[in-house]
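Student: Have a look; sequence and predicted model below, questions after that.
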Amino acid sequence: MNKLQFFLGVVLAAILGGVTAVSLMQYFDEDSTANTNLQSERNIQLSKYLTDTAFTVPDGINFIYAAERVKPGVVFIRSTYNGSGQSFTNPLEDLYNEYFRNGEPRERRGPSRSSGSGVIISEDGYIVTNNHVIEDADKVDVTLDDNRMYTANVIGVDPTTDLALIKIDEEDLPFVDFGDSDDLKIGEWVLAVGNPFGTLTSTVTAGIISAKARNINILHDRNNRQIEAFIQTDAAVNQGNSGGALVNLRGELIGINTAIATFTGTYAGYSFAVPATLVRKVMNDLIEFGTVQRALLGVSIINVDARLAAEEGLDIVEGVYIQGVASESAASEAGIQPGDIIVEINGKKVTNVSELQELVARNRPGDKVKVTYYRDGGINNVYATLKNTMGDTEVVKRPEELEMEGALFITPTADVLQALEIEGGAQVVELGEGKWADAGLEEGFVITSIDHEKVFSAEQLMDIMADKSGGILIEGITSEGKHAFYGYGW
């Protein structure tokens, strides 16, 4: 190869290299532009998603707005028990250590106290808390965020949801607005506000929604009508947080903190709250009627899972399987049958028993709900008119309280009569100093006869006792279903 050929070869190689380099640069520029455009599109889609949903994540996940908005509406509650020598237990204390006595045994030998939290829901002093925070308390004291103190009146309680409503006599109070817990999404940021340990008042912690419609088997009802559809979060909740607020980043109430999952009695990673949609319904009932209006579909149910689907030859593996239908119930009259699988209530998806129970419990007797169910490979829709515990659609009124000798009596509700398997009686709902306490009666006791004369109502008890003197024999049944007799010199 001569020098001229060598020179021409070098020049040609340089030209080819330059062309290749320019082509590669154009290729990578085009690819980079494409990547940039793709990322921009993703950012636009993400921004649109956040804008279109029911929540907005502030820059830097800032919790200040929600905390400042909610904190003034969360109160500290101190429950005082004068002591009557009785001993009792609460499943929330036994399983989750959420009914607090500072580690002391439950035997009441003298005045004792427990503490918790509450949320102001109206400017005129209505406060929601947990039933187990104020249950059987002789006095309920409330301390506001600004340190003002009040003694509260108990308006009503609902052990089946572990909720209670109390009220203080004040106006123009800061309160927390209700949000829609149905809009919550797994992974959404939330804040828990309460008074852990009874000393760390007005504490705010943050976490995310870990799960919805959780059943952790801590509530118990004689008629198996407890409602557990808890919101699960990993916001730190401890002793004393019970009854406090769970809020979204807009500062709206989306749950009432109720229990923690723990082996030690303190926070271990998960906490549980009653969803706000259910809280609002229970509070409205207690304000309007003094008692909760329980609406029933009238079915016995279990979760659908892979095992049940295989056993029953089902084509779906989620929903609620109908094992039985009560006669003359809402479900029976709507044509729902054993073997049907409920998959929606009022257009809201149902995947388990907890979701179904909550969606039904939001209603009152007489309300119609749209039930979507699966049968023989097809989807069907019917409207069911829900009934109360007595089998009709009437509103249930709170029994009239009658006072005699330091005790308040009511005629037992249909639920109590059914649970205790009795026809009637006079139930002790509040017991102070007086002859009935001296005789040994306890709150919840139902008097069924005096000197072998049957008692069917509180009014009848008043009539019977009007002419009594000297020794009397009191017969009845305890709230645990045990028969008991008391002799007393009246």
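Tutor: Received it, and whenever you're ready, just let me know what you need.
Student: switch to C-alpha atoms for all contacts and neighbour counts from now on
Tutor: Noted.
Student: quick one, strands of the stretch 51-200 of the chain?
Tutor: Taking DSSP state E, counting those that start in this stretch as the test, the strands found in the stretch 51-200 of the chain are 74-81, 112-120, 126-130, 139-143, 149-158, 163-167, 189-194.
Student: and these as TSV, adding mean neighbour count and distance to Ile231?
Tutor: Formatted as TSV, these follow (neighbours: other CA atoms under 10 Å; distance: least, CA to CA, whole Å):
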stretch	mean neighbour count	distance to Ile231
strand 74-81	24	19
strand 112-120	26	17
strand 126-130	27	15
strand 139-143	20	26
strand 149-158	18	18
strand 163-167	25	15
strand 189-194	28	11
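Student: Structure two is appended below for comparative analysis:
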Amino acid sequence: MQHSSPPSTPRSSARRTLLALSAAAAFGGFAATGMQLMLDRPAAAEPAPPATAATVPAAAALPNVVNGTPMPSLAPMLKRVLPAVVSVNTEQRVRVNTPFGDDPVFRRMFGIPEERIARSLGSGVIVDAQRGLVLTNNHVVENADAVQVQLADGRTVKAEFLGSDPDTDVALMRIPAQNLVAIPLANSDQLQIGDFVVAIGNPFGVGQTVTSGIVSAVGRNNLPGAGYQNFIQTDASINPGNSGGALVNLNGELVGINTASFNPRGSMAGNIGLGFAIPANLANSIKNQLLAGGVVRRGTLGIDSQDVDARIAKGLGLAETRGAVVTRVYPGSAAADAGLRVGDVILSANGQAIANAEALRNFQGLQAPNARVVLDVRRDGKPLQVTTGLHEAPKALAGTQLDPRLTGANFAELPESLRRQGLSGVLVESVARGSRAAQSGLRGGDVVLASSGGEFSDLTGFRAALQGTPEQLVLRVLRGGRSGTLLMR
């Protein structure tokens, strides 16, 4: 039977609003546990469960009408949104090690295979129905040999990997399927603390699941182990397997990509209401760059900086112990063009407070090359505002571009997750066998911490340290947790 609603009055409107908020908040109790942010990655995809039928307890039905007022429901919005959230299944071939290495006789005697298949589960979001574009987390599909996507209607299709950005944990795939549904994107910059949000994904492989809560904070950038950060924090339950799923507002628009939840006791200890999502605007920017060239480009000021401690604050006449003090300005950099000097203290960038050197680096890593940046600076104790356009940060450099003695080696920026563990320097991405660099003992996977040309924090600094072509080139290298020196000949 259809029930008509009584005419709207201020009292009835207030009652509907209260019921709507209560009902939306009630959805948050349906999920169980959260993932822990690990030191080497923000979250882990859920290992695939055994192929057994899952049973889901039936939920009690709510009445359609209470005291003549229709009960609010998220069901109409979810009917539009759920078809756009998919399950992501990955397979990876993993080498099986034995105490006797690759001895084939030992393997045959004990039936030990050379490889095994590791499977994991995650979630994804269709953001372009015509082109079949799906956003997910990088850690969901990282190193996968095969990726399949299961749609909400039961179809399973093989996904094509288009690219990823490990430092923001965003990956892009394409699926060859018709009649897809996409989620429209909201402007996540307009998200406010207290806004209601709904998280959708496939936790623990039980099937598509909805939880809800509010936005607890925006602009979170102080989490251990993650890369460049600008997280939305929510108390909506985000569980193992939810990674890569959708965080939507009550209009059914995508505000974020679920990436992790935090629990110091581990992922199986239970949800404590600390979930994190990548803002939709950031994920969309990464998507557009991956589509355009398969590579994410970032801006940089071209400086080295350090935290402002109590001693520095007193010496520079600062009222607060916060900010990033400039310790080096590289020639030809955006900072040099803007007139920044050693000793300047950067307190904010584009109105965003800069607490320390890590916060400044995080801010730069989320900006595009040529982005305009307004810096609030203290110079000799006096306020100063500096406006500049960023230059593009190099992602990789060949050894031949730096010094002939490094021929055969390729260098890359350190993953931001390693930097948040306290490492600084550059990564040796690869070394060609028999090359000049290899003959001097340099190996792929080494981290170069310093050189005879001086210390540095990134590729820009590494290149600057070698500009003088030192007579002897000595590298301080971290390998397997131990540091040592190499004389490059």
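Tutor: Structure received. Here the structure is a predicted model, which is why all the values come from computation and not from measurement.
Student: of all the strands of the stretch 51-200 of the first structure, which lies closest to Lys454 of the first structure?
Tutor: Lys454 of the first structure sits nearest to strand 149-158 of all these, at 29.3 Å, using CA to CA.
Student: how big's the offset between the closest one and the second structure?
Tutor: Once fitted to the second structure, strand 149-158 of the first structure is off its aligned match by 1.1 Å on average (mean CA distance after the TM-score superposition for the first structure).
Student: I figured Ala439 of the first structure hits Glu475, correct?
Tutor: No: look at Ala439 of the first structure against Glu475 with CA atoms under 8 Å: they stay out of range, at 11.6 Å.
Student: shared neighbours of these two, anything?
Tutor: Jointly contacting Ala439 of the first structure and Glu475 under the rule CA atoms under 8 Å, 6 or more residues apart in numbering are Tyr486.
Student: of those two, who's got more company?
Tutor: Just comparing Ala439 of the first structure and Glu475: by other CA atoms under 10 Å the higher neighbour count belongs to Glu475, 21 against 14.
Student: and Ile410 of the first structure, which of the strands of the stretch 51-200 of the first structure is closest to it?
Tutor: strand 149-158 (14.3 Å).
Student: Find me the equivalent region of that closest one in the second structure.
Tutor: Per the alignment by TM-score structural alignment, strand 149-158 of the first structure matches residues 156-165 in the second structure.
Student: same question, stretch 6-21 of the first structure
Tutor: Counting by TM-score structural alignment, stretch 6-21 of the first structure sits on no residues of the second structure.
Student: Trace Ser84 of the first structure over to the second structure, please.
Tutor: Taking TM-score structural alignment, Ser84 of the first structure has Arg95 as its aligned residue in the second structure.
Student: any idea how far Gly275 of the second structure is from that match?
Tutor: Using CA to CA, to the nearest Å, Arg95 of the second structure is found at 33 Å from Gly275 of the second structure.
Student: Between these two, which is the more surrounded one?
Tutor: Counting neighbours by other CA under 10 Å for Arg95 of the second structure and for Gly275 shows that Gly275 has the greater number, 27 against 11.
Student: how far away is the more buried one from Val127 of the second structure?
Tutor: If you go by CA to CA, the gap between Gly275 of the second structure and Val127 of the second structure works out to 22 Å.
Student: Arg311 of the second structure now?
Tutor: 50 Å.
Student: now swap in Gly207 of the second structure and tell me
Tutor: Distance from Gly207 of the second structure to Val127 of the second structure, by CA to CA: 20 Å.
Student: Between the two, tell me which one has more neighbours.
Tutor: Taking neighbours as other CA under 10 Å, Gly207 of the second structure and Val127 compare with Val127 leading, 22 against 15.
Student: Once you drop chain neighbours, what's closest to the aligned partner of the more buried one in the first structure?
Tutor: Per TM-score structural alignment, the equivalent position to Val127 of the second structure in the first structure is Ile121. What sits nearest to Ile121 of the first structure in space, not counting adjacent residues and going by CA to CA, 6 or more residues apart in numbering, is Phe175, at 5.1 Å.
Student: Show the contacting residues for that neighbour.
Tutor: Phe175 of the first structure neighbours (CA under 8 Å, 6+ apart): 70, 72-73, 119-123.
Student: What of Phe230 of the first structure?
Tutor: 212-215, 272-275.
Student: Any figure for the gap between whatever residue of the second structure lines up with it and Val141 of the second structure?
Tutor: Alignment note (TM-score structural alignment): Phe230 of the first structure maps to Phe231 of the second structure. Note on Phe231 of the second structure: its distance to Val141 of the second structure, by CA to CA, is 20 Å.
Student: What of Leu347 of the second structure?
Tutor: For Leu347 of the second structure relative to Val141 of the second structure (CA to CA), the value is 38 Å.
Student: more crowded one of these two?
Tutor: Each of Leu347 of the second structure and Val141 has its neighbours counted (other CA under 10 Å); Val141 has more, 27 against 23.
Student: how close does the residue nearest to the more buried one when sequence neighbours are not counted sit to Leu473 of the second structure?
Tutor: Counting by CA to CA, 6+ apart, Val141 of the second structure lies nearest to Thr90, which is 6.5 Å off, once chain neighbours are set aside. According to CA to CA, Thr90 of the second structure stands 44 Å off from Leu473 of the second structure.
Student: Next: Val96 of the second structure.
Tutor: Val96 of the second structure is 40 Å from Leu473 of the second structure, by CA to CA.
Student: neighbour-wise, which of those two wins?
Tutor: Per other CA under 10 Å, whichever of Val96 of the second structure and Leu473 has more neighbours is Leu473, with 17 against 13.
Student: Now do the contacts for Val94 of the second structure.
Tutor: Here Val94 of the second structure is in contact with 115-118 (CA under 8 Å, 6+ apart).
Student: Sitting in helices, which of the residues you listed do you find?
Tutor: For the contacts of Val94 of the second structure, not one is inside helices, with DSSP state H as the criterion.
Student: So what does Gly299 of the second structure match up with in the first structure?
Tutor: Match for Gly299 of the second structure (TM-score structural alignment): Ala295.
Student: likewise Ser430 of the second structure?
Tutor: Using TM-score structural alignment, the partner of Ser430 of the second structure in the first structure is Val446.
Student: That match and Gly125 of the first structure, how far apart?
Tutor: 33 Å.
Student: Kindly report the same for Lys281 of the first structure.
Tutor: For Lys281 of the first structure, the distance to Gly125 of the first structure - CA to CA - is 18 Å.
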